[in-house]
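Enquirer: I would like to see how this sequence folds:
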Amino acid sequence: MSDIRVASRYAKSLLDLAIEKGTLEQVRQDMLLLDKTVQQNRDYQLMLKNPIIKHDKKLAILKAIFDGKVSPMTSLFLEIVTKKHREAVLESMPKEFENQYNLKMNIQRATITTAVPLDAAQREEFNRLVAARTGKTIQLEEKIDPSLIGGFVLTIGDKQVDDSIKSSLQRLRNKFNDNSYISKL
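Expert: This is a model prediction of the structure:
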């Protein structure tokens, strides 16, 4: 079974347990910390996947890093994952937890890429439009790409709306390069 599938199952179990115990938001913050640690530390990633390092040593490292920084439930969860020899899934599990959390809380992630930063009114308008289209609470991530020149690229799940000047110019260029278009003139 792939690590992503295993991570998804562990994440779902942790989410269900956190809801049952009433500690969902605390566990989510713990998962965000775990994800941040994974993303910022290549040695940590390699340690989790290294089959030469014994599981008890990995558990000691995890405890040294996270004891006192995460809830007792998350700490126990890390211990269980380690005892089951599944430390490698700890790299992808926080993202899977976030996906499960978003599903449970009816949150839709969207990414808006613009040439310049959005102001508050534009941000609110995008949130309103995407919420109206999806019927979900929106978690909007903003990216800046000056090469767009103007306009925006909005990505919601696997759908993308590209209304950038860069793409409009590319479409126009393609039309002029298309011989059949020139012959129609």
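Enquirer: contacts and neighbour counts: CA atoms only from here.
Expert: Fine.
Enquirer: how many residues are close by Val153?
Expert: Using other C-alpha atoms under 10 Å, Val153 has 19 other residues around it.
Enquirer: which element is the residue nearest the centre of the chain on?
Expert: Most central residue of the chain, judged by C-alpha distance to the mean C-alpha position with C-alpha atoms, centre = their mean, is Lys95 at 5.5 Å. Assigned by DSSP states H and E, Lys95 belongs to helix 93-105.
Enquirer: let's see this one next to it:
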Amino acid sequence: MAQKTTVARPYADAAFQLAQAAGALAGWADGLAMAAAVVSDSRVATVLGHPRVDDGRKADLVLDVCGEALDGQQRNFVRLLVQRDRIGVLPEISHQYDRLRAEYEKTLNAELTTAHPIDDAVRDRLAEALSQRLARTVSLDTQLDESLIGGAVIRAGDLVIDGSVRGRLNRLTSALSR
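Expert: As a prediction, the model looks like this:
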């Protein structure tokens, strides 16, 4: 995992710089996500990993499946990754690109997991409070997990706020066992 991250970083940086220069951050994010999904398909991965398939055919395969979703620069980027035998790290490149974009745009996707459904007003207040605390625009996705018993858990990047009953019981158990 660390090796893929290390290999992907300069390519993600280069893609971000190209996208920024072209004013196409969203377009590049969509294109990279599409190409990453294609590369992640097991059938495509088999062809890409086959030693007898030449680089041109590998690149053409990915580009044909992506169709018009990629512009000229993105198509060249895919060809470069194939030539340098880095096409397999495209999903990690896409992930790192998304992180660079979110940092640049000062946005953050957070996850709110609750034991019971909450209404939109409560969710919006939580998103606003997180936005103020983190100095970023927070998009809050909600999920239900009845095993929490009550309360909620918020995951925003590296920040985890566990206000669930299950979390409190776990902390109490840990404290009592010391």
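Enquirer: got the contact list for the following helix or strand past the helix holding Lys95 of the first structure?
Expert: Note on helix 93-105 of the first structure: by DSSP H and E, the next helix or strand toward the C-terminus is strand 107-114. Residues from elsewhere that reach strand 107-114 of the first structure (C-alpha atoms under 8 Å, 6 or more residues apart in numbering): 102, 134, 136-146, 148, 150-157.
Enquirer: again, but for stretch 164-171 of the first structure
Expert: If you take C-alpha under 8 Å, 6+ apart as the criterion, stretch 164-171 of the first structure is touched by Ser147, Leu148, Ile149, Gly150, Gly151, Phe152, Val153.
Enquirer: how near is the second one to Ser183 of the first structure?
Expert: Remark: distance between Leu148 of the first structure and Ser183 of the first structure (C-alpha to C-alpha, to the nearest Å) = 30 Å.
Enquirer: again with the third one
Expert: Separation of Ile149 of the first structure from Ser183 of the first structure (C-alpha to C-alpha): 31 Å.
Enquirer: more crowded one of these two?
Expert: Applying other C-alpha under 10 Å to Ile149 of the first structure and Ser183 shows that Ile149 carries more neighbours, namely 14 against 7.
Enquirer: can you tell me what the more buried one aligns to in the second structure?
Expert: Ile149 of the first structure maps onto Ile149 in the second structure when the alignment is built from TM-score structural alignment.
Enquirer: just checking, that match touches Ala115?
Expert: Yes. Distance between Ile149 of the second structure and Ala115: 5.7 Å, which falls inside the contact criterion (C-alpha atoms under 8 Å).
Enquirer: need the helices for the second structure, in chain order.
Expert: Ranges of helices in the second structure, per DSSP state H, are 2-22, 25-40, 42-49, 55-66, 72-83, 90-105, 120-134, 165-177.
Enquirer: can I get those helices in CSV including distance to Glu111 of the second structure?
Expert: Formatted as CSV, the entries for the helices of the second structure read as follows, by distance: least, C-alpha to C-alpha, whole Å:
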stretch, distance to Glu111 of the second structure
helix 2-22, 23
helix 25-40, 20
helix 42-49, 29
helix 55-66, 30
helix 72-83, 30
helix 90-105, 15
helix 120-134, 10
helix 165-177, 16
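Enquirer: residues near Gly166 of the second structure, how many?
Expert: I think there's a mix-up here, since residue 166 of the second structure is Arg and not Gly. Neighbours of Arg166 of the second structure using other C-alpha under 10 Å come to 17.
Enquirer: my bad, Asp120 of the second structure
Expert: Neighbouring residues of Asp120 of the second structure were enumerated by other C-alpha under 10 Å; the total is 9.
Enquirer: ok, the one 10 residues further on next?
Expert: Applying other C-alpha under 10 Å, we find 20 residues neighbouring Leu130 of the second structure.
Enquirer: distance-wise, check it relative to Ala152 of the second structure.
Expert: As it turns out, when the distance is counted by C-alpha to C-alpha, Leu130 of the second structure lies 14 Å from Ala152 of the second structure.
Enquirer: could you do Arg171 of the second structure as well?
Expert: As defined by C-alpha to C-alpha, Arg171 of the second structure lies at a distance of 15 Å from Ala152 of the second structure.
Enquirer: between these two, who's got more neighbours?
Expert: More neighbours sit around Ala152 than around the other of Arg171 of the second structure and Ala152, counting by other C-alpha under 10 Å; the figures are 21 against 12.
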